[in-house]
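1. I'd like to go over a predicted model; first the sequence, then the structure.
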Amino acid sequence: MEHTRWLDDDEQRTWRAFLSATRLVFDRVERQMSQDSGMPQTYYELLVRLSEAPGRTLRMSTLADNALSSRSRLSHAVARLEENGWVRRSTCATDRRGAFAELTDEGMAALEAAAPGHVETVRATVFDPLTRAQQHALREASEALVAALAPGRWPMSGDTGAVQARAPEQTAPEQTAPEQA
């Protein structure tokens, strides 16, 4: 039987502080998004990732990977975004099983309307309470956790990944993305 590596007092305090902080931040952001724009944070993140992609389009599998989501969960979310007219799905001409998600003009407008309140909430809950050094330490710690938990699955640079080759008539003009928080 393996020996249990119990947390020492300092590690226990760190774990509990991390758990409490993440719950409080996510609750605050989710509440603001729901009240101000009627969309969950998850949908906002998907819209942002699409807005940052060339032609505002990503292969569904790439979008799932970048959002750290399962394919089935992403498919369900994109179906809801389609119902709102914010995203359009299309099939891949070279791969019958492949599909693309494209941010529509209506989706871009919804994203642009939601972005100011979202960014202000993120700023107030995460950045304002921290010094620049603490912000840097938080980013480094978060990147280390992501690298350990999802190696190669999520681009650390914010790059959303390349869109698979599409016919020129299927590619929308690039748009400026709102700042993601």
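-> Happy to help now that I have it.
2. use CA for all of it now, contacts and neighbours both
-> Noted.
3. hang on, His76 is in a strand, isn't it?
-> No: secondary structure assignment places His76 outside any strand; it is helix (DSSP: H, G, I helix; E, B strand; the rest coil).
4. what about it, distance to Ser69?
-> 11 Å (CA to CA, to the nearest Å).
5. what does His3 give?
-> His3 is 33 Å from Ser69, by CA to CA.
6. these two: which has the busier surroundings?
-> Neighbours per residue, other CA atoms under 10 Å: of His3 and Ser69, the larger number sits with Ser69, 15 against 5.
7. the helix ranked longest in the chain packs against which elements?
-> Longest helix in the chain, counting residues (DSSP state H): helix 9-37. Under the contact criterion of 3 or more CA pairs under 8 Å, 6 or more residues apart in numbering; DSSP states H and E, helix 9-37 touches helix 41-52, helix 105-122.
8. now the angle between helix 9-37 and the longest one, please.
-> Here helix 105-122 runs at an angle of 140 degrees relative to helix 9-37 (axes from the mean of the first three to the mean of the last three CA atoms, to 10 degrees).
9. for the shortest one, same thing?
-> Calculated by the same axes, to 10 degrees, helix 41-52 forms an angle of 80 degrees with helix 9-37.
10. just checking, what packs against helix 41-52?
-> If you count contacts as 3+ CA pairs under 8 Å, 6+ apart, helix 41-52 packs onto helix 9-37, strand 57-59, helix 60-66, strand 99-103, helix 105-122.
11. in TSV: those, plus mean neighbour count.
-> TSV is the format used below for the helices and strands packed on helix 41-52 (neighbours: other CA atoms under 10 Å):
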stretch	mean neighbour count
helix 9-37	14
strand 57-59	26
helix 60-66	21
strand 99-103	23
helix 105-122	18
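12. next up, a second structure to put side by side with the first:
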Amino acid sequence: MSDEEPLTDHEERLWRALLRVTVALPRSLDDDLLRSTGLTLTEYVVLMNLSEAENRELRMTDLASATALSASRITRVVDALQNRGQVVKRRYEGDARGNVATLTPEGLRRVQDAYPVHLASARKRVVDLLDGRSVAAMARQFEAVADKLD
């Protein structure tokens, strides 16, 4: 038997809803993007992070961390994006063991074109369903949870 205190009814409802959201939301966002833009959610997040980075480039280890992907998964995604001319991967000059991913003009165009679709999906599937007065507090709380998971 666990020494942990059982969840209250409200905590249990929150926990179960959160589990449902963590499974269903990425799938729905991915479907919306893929259907409208041809990009997967993972590809969009990689391109978005590169578009926001200094010089539109990141070391692969930093990109993996920013996207919460494993080293092998980020390599596969970046290789696929490179094959489509959206990213260039090269050796990192400061460390011969590492690589850097750089967003190409084509990749920037793709992420800019996909942004309105992703924004509409985020609004429709989450933001517009929330009480606007609680969004700032929820953001702080989920950031605290995310920080502990990182």
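-> Yep, that arrived. Being a predicted model, the structure only gives us computed values, none of them experimental.
13. wait, what's in contact with the nearest residue to Leu47 of structure 2 once chain neighbours are set aside?
-> With CA to CA, 6 or more residues apart in numbering as the criterion, Leu47 of structure 2 has its nearest non-adjacent residue at 6.1 Å, and that residue is Val111. The contact partners of Val111 of structure 2, taken as CA atoms under 8 Å, 6 or more residues apart in numbering, are Tyr44, Leu47, Met48, Ser51.
14. rerun that using 10 Å as the cut-off
-> 37, 39, 43-51, 86, 103, 118 (CA atoms under 10 Å, 6 or more residues apart in numbering).
15. try Thr14 of structure 1
-> Taking CA under 10 Å, 6+ apart, one finds Leu7, Asp8, Ser20 in contact with Thr14 of structure 1.
16. with Asp128 of structure 1 instead?
-> Going by CA under 10 Å, 6+ apart, Asp128 of structure 1 touches Glu120, Thr121, Val122, Gln135.
17. quick one: the second one from Arg96 of structure 1, how far?
-> Right, the one you point to is Thr121 of structure 1. 41 Å.
18. next: the first one.
-> As judged by CA to CA, Glu120 of structure 1 and Arg96 of structure 1 stand 42 Å apart.
19. over to the third one?
-> Plainly put, Val122 of structure 1 is 40 Å away from Arg96 of structure 1 if you go by CA to CA.
20. same question, the last one
-> Gln135 of structure 1 sits 44 Å away from Arg96 of structure 1 when distances are taken as CA to CA.
21. tell me which of these two has more neighbours.
-> Just comparing Gln135 of structure 1 and Arg96: by other CA under 10 Å the higher neighbour count belongs to Gln135, 15 against 8.
22. tell me the contacts of that one?
-> Val126, Phe127, Asp128, Pro129, Ala141.
23. same thing but at 6 Å, please
-> Shown in contact with Gln135 of structure 1 (CA atoms under 6 Å, 6 or more residues apart in numbering): no residues.
24. is it true that it lies in a helix?
-> Yes: under three-state DSSP, Gln135 of structure 1 sits within a helix.
25. residue closest to the middle of structure 1?
-> Taking CA atoms, centre = their mean as the criterion, Glu45 is the residue nearest the geometric centre of structure 1, at 3.7 Å.
26. do you know how far that residue is from Phe26 of structure 1?
-> From Glu45 of structure 1 to Phe26 of structure 1 the distance is 13 Å (CA to CA).
27. for Val146 of structure 1, same thing?
-> Applying CA to CA to Val146 of structure 1 and Phe26 of structure 1 gives a distance of 17 Å.
28. and if you look at Ser70 of structure 1?
-> For Ser70 of structure 1 relative to Phe26 of structure 1 (CA to CA), the value is 20 Å.
29. ok, the contacts of Asp128 of structure 1 vs Arg31 of structure 1, which is closest?
-> Nearest to Arg31 of structure 1 among the contacts of Asp128 of structure 1: Thr121, at 9.9 Å, using CA to CA.
30. residues touching the counterpart of the residue nearest to the centre of structure 1 in structure 2, list them.
-> Superposed on structure 2 with TM-score structural alignment, Glu45 of structure 1 falls opposite Val45. The contact partners of Val45 of structure 2, taken as CA under 6 Å, 6+ apart, number zero.
31. Val45 of structure 2 and Arg110 of structure 2, how far apart?
-> 12 Å.
32. can you redo the helices and strands packed on helix 9-37 of structure 1 as CSV with distance to Ala150 of structure 1?
-> Listed next are the helices and strands packed on helix 9-37 of structure 1 as CSV, based on distance: least, CA to CA, whole Å:
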stretch, distance to Ala150 of structure 1
helix 41-52, 18
helix 105-122, 23
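33. so which of the ones you listed comes closest to Arg59 of structure 1?
-> helix 41-52 (9.8 Å).
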